[in-house]
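**Student:** Sequence plus predicted model, see below.
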Amino acid sequence: MSDSGATSPKTPDDLQLRSVEKEELASSGDGDSGFFELPVVEDTNKNKQGKRPDWLRVKLPQGKEFKKVRSIIDEHDLHTVCESANCPNMGECWSAGTATFMILGNICTRSCGFCAIKTGRPQDGLDWDEPRRVAEAADLMGVQHAVVTSVNRDERKDGGAPIFADTINRLHELGCTVEVLTPDFRGIREACQTVFDARPDIFNHNMETVPRLYRRVRPQADYQRSLDVLQWAKEDGLRTKSGIMVGLGEDPEEVLELMDDFVEIGLDVMTIGQYMQPTKMHLPVEDWVEPETFAWYKEVGEAKGIEHVESSPLTRSSYHAEKHV
């Protein structure tokens, strides 16, 4: 891997954790309590990761189809992960008339160090009309393959799984193929099974990074638990998919070991993309991984037995998703 002209990358010593009092997440009345907010990473040494390389520069979203999609999404009061996560492919995907719908609101109960989605305590219950609005918007957009993801709703025992299931069913009624990108549902098998039973065409749950970095990158998640969720989906007969980001400080050998774990559980599709710091309050970029390394990851992963590896600097979970069915 190469710094590609970057100055010395940040180390954990360059970051300061702002202390916050532990505060229980508000219970929705039909879920569990006992979840706590975590410290927020503050950037005390700005711009140390250096200039973003040219291969990560993208054109601003524009065009008639892009404007049409945005209008439909706004009209139906929907959220897209494209916007909430500042996806670099938003212009390309929206201009093609596709989008990834984010259900269960736009406030997440977890505080992952890489994610631009707002963290907090959702004040409302589930929006049971949301699946209808998603399906109506998808129909107006004319999508053939829909991707549905969500925030974490850890204040609920079901994690919002019934909304996933209803959304899948309504999209299937339109003739769409459906990929879901779900949380880990805290490893509650019953919640996962609710989604499995709706038979999405692809079940995606992202591992995000290698085990060594979990405490820093996904502090409220567990590597083995995420692997278990993917294995349960595979055992239930679903096509499975997962993705990671690189540039967070992982070693190539660790990525290959993670691939071995994927092969062991029979994963069908893997995505690998460059981590890009969404704001100065998020984890810094440790390395700008060069395109040649992404090509190598693809070659090695498929040689190991993963059917399809989508790997490039701008790859995100939903990128070229229609090709993964």
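**Tutor:** Great, that's in hand. No experiment lies behind these values; they were computed from the predicted model shown.
**Student:** C-alpha from now on. contacts and neighbour counts both.
**Tutor:** Fine.
**Student:** you'd agree K323 is in a helix?
**Tutor:** Yes - assessed by DSSP: H, G, I helix; E, B strand; the rest coil, K323 belongs to a helix.
**Student:** distance of it from I202?
**Tutor:** Distance of K323 to I202, given as Cα to Cα, to the nearest Å: 11 Å.
**Student:** who's more crowded, the two?
**Tutor:** Remark: of K323 and I202, I202 carries more neighbours, 23 against 9, as counted by other Cα atoms under 10 Å.
**Student:** Which residue, other than its chain neighbours, is closest to that one?
**Tutor:** Once flanking residues are discounted, I202 sits nearest to E179: 4.5 Å by Cα to Cα, 6 or more residues apart in numbering.
**Student:** Please settle this for me: is that neighbour part of a helix?
**Tutor:** No - secondary structure of E179 (three-state DSSP): strand, not part of a helix.
**Student:** where exactly do the strands run in the protein?
**Tutor:** All strands of the chain, identified by DSSP state E, fall at 15-18, 40-43, 79-80, 100-103, 107-108, 118-119, 145-150, 177-181, 202-204, 240-246, 269-274, 308-311.
**Student:** this is the comparison structure:
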Amino acid sequence: MVVKPEWLRVKAPQWERVGSVKDILRDLGLNTVCEEASCPNIGECFNNGTATFLIMGPACTRACPYCDIDFEKKPQPLDSAEPERLAEAVRRMQLNHVVVTSVNRDDLPDGGATQFDRCIHAIRAASPGTTIEVLIPDLCGNWDALATILKAAPEVLNHNIETISRLYRHVRPQGSYARSLELLQRTRDLAPWVYTKTGVMVGLSETDEEIKQVMRDLRAVDCDILTIGQYLQPSQKHLGVVDFVRPEQFDAWRAYGESLGFLQVVASPLTRSSYHAEQVRSLMERHPRERGNQLEAVKRQESEVSY
């Protein structure tokens, strides 16, 4: 049995507040990635009244060997009422910032982009002051689907690259390192006002130079925000942890990322893609971007950008 080092210990949450959030989720029939993916920060985030909502789930069409989301269940048809229930949860929780993610839905022609669009619009209507971050899959490289999501004008588009190029076939066999980079590049080209974000997990044999290369690749596509956290094995059937990275190494990667020009680098053993995501609001105040008429801009650039 692998013993976690002291720096990976998580403080016990105040379960009264956690229970309140769970009650809202159960009442509205919603899923969170916090629960489905066994996130170690669930107590802290629920205690703070935040959650990363998981739409179109919880059954995933991919079987990534590091992820605890169920891929054995059969994906269900989209729920037309889900966007409104999600918006109601955001309203009840009085969220300033919300993160909406999904399982991979490779069974859908647009990978679920239309459902993301509906959710964004529903949240805007119910909570106009809430900033919206979407954490999306790679959509199998369907760039029309990406444009559908961007037309709804989320403030942040997050897509996790997850690991280094060398490990992609081992860690993300149905994904593509190049495709994930291209998604972030196309987002920048189509919607320059959107803050782009991605995440990397470590502890699967990466070298310091390989992590730095990922960071350079991400800056080459003008990615704004990067999260780096320790991979933890959800169960014995998942990929094993090769090494536990010490906190000082995360500090070094943060400093290197900032030197490359990332607007924000969040790096620590317990960092996850949506951990303290609400801090992006202060980042947006420090680095404001003019959004203008988002829909018309996307339509115009769709016709101009070709690859």
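**Tutor:** Structure's in. What do you need? Just so it is clear, the structure is predicted and the values come from calculations on it, not from any experiment.
**Student:** Aligned counterpart of the residue nearest to I202 of structure 1 in structure 2, please.
**Tutor:** With TM-score structural alignment as the criterion, E179 of structure 1 lines up with E133 in structure 2.
**Student:** Its match and H97 touch, don't they?
**Tutor:** Yes - using Cα atoms under 8 Å, E133 of structure 2 is in contact with H97, at 7.5 Å.
**Student:** in stretch 180-190 of structure 1, what's buried?
**Tutor:** For stretch 180-190 of structure 1, a neighbour-count test (16 or more other Cα atoms under 10 Å) marks V180, L181, T182, P183, D184, F185, R186, G187 as buried.
**Student:** so how many other residues sit close to the alignment partner in structure 2 of V300 of structure 1?
**Tutor:** In structure 2, V300 of structure 1 lines up with Y256, judged by TM-score structural alignment. Applying other Cα under 10 Å, we find 16 residues neighbouring Y256 of structure 2.
**Student:** and Q233 of structure 2, how many neighbours?
**Tutor:** By other Cα under 10 Å, 18 other residues sit near Q233 of structure 2.
**Student:** Pretty sure it sits against V241.
**Tutor:** Yes - using Cα under 8 Å, Q233 of structure 2 is in contact with V241, at 6.2 Å.
**Student:** A51 of structure 2 contacts E36, doesn't it?
**Tutor:** No - with contact defined as Cα under 8 Å, A51 of structure 2 does not reach E36; the gap is 11.8 Å.
**Student:** Neighbour count for those two, which is higher?
**Tutor:** The residue with more neighbours, out of A51 of structure 2 and E36, is A51; 29 against 16, by other Cα under 10 Å.
**Student:** Map the more buried one across to structure 1 for me.
**Tutor:** In structure 1, A51 of structure 2 lands on A99 (TM-score structural alignment).
**Student:** Verify the stated contact: its match with A146.
**Tutor:** Yes - using Cα under 8 Å, A99 of structure 1 is in contact with A146, at 7.3 Å.
**Student:** If you count surrounding residues, which of E133 and H97 of structure 2 has more?
**Tutor:** Neighbours were counted for E133 of structure 2 and for H97 using other Cα under 10 Å; E133 has more, 27 against 20.
**Student:** Can you give me the distance of the more buried one to L157 of structure 2?
**Tutor:** 6 Å.
**Student:** Report how many residues lie close to E264 of structure 1.
**Tutor:** Neighbours of E264 of structure 1 using other Cα under 10 Å come to 12.
**Student:** whoops, I mixed them up, A81 of structure 2
**Tutor:** 10.
**Student:** which residue in structure 1 lines up with it?
**Tutor:** Taking TM-score structural alignment, A81 of structure 2 has D129 as its aligned residue in structure 1.
**Student:** Any figure for the gap between its match and A85 of structure 1?
**Tutor:** Applying Cα to Cα, the value for D129 of structure 1 to A85 of structure 1 is 23 Å.
**Student:** Okay, helices next: where are they in the stretch 101-250 of structure 2?
**Tutor:** Chain-ordered helices for the stretch 101-250 of structure 2, with DSSP state H, counting those that start in this stretch as the definition, fall at 113-126, 143-151, 168-171, 177-190, 208-220, 247-260.
**Student:** Of all these, which one comes closest to F71 of structure 2?
**Tutor:** Among these, helix 168-171 comes nearest to F71 of structure 2, with 15.1 Å by Cα to Cα.
**Student:** Correct me if wrong: D138 of structure 2 contacts L181.
**Tutor:** No - at 9.7 Å, D138 of structure 2 and L181 do not qualify as touching, with contact defined as Cα under 8 Å.
**Student:** R92 of structure 2 matches what in structure 1?
**Tutor:** Checking TM-score structural alignment: R92 of structure 2 goes with L140.
**Student:** ok, and the closest non-adjacent residue to its match?
**Tutor:** Ranked by Cα to Cα, 6+ apart and with sequence neighbours excluded, the top spatial neighbour of L140 of structure 1 is I72, at 7.6 Å.
**Student:** Count the neighbours of the counterpart of the one you found in structure 2 for me.
**Tutor:** The alignment partner of I72 of structure 1 in structure 2, by TM-score structural alignment, is I24. By other Cα under 10 Å, 16 other residues sit near I24 of structure 2.
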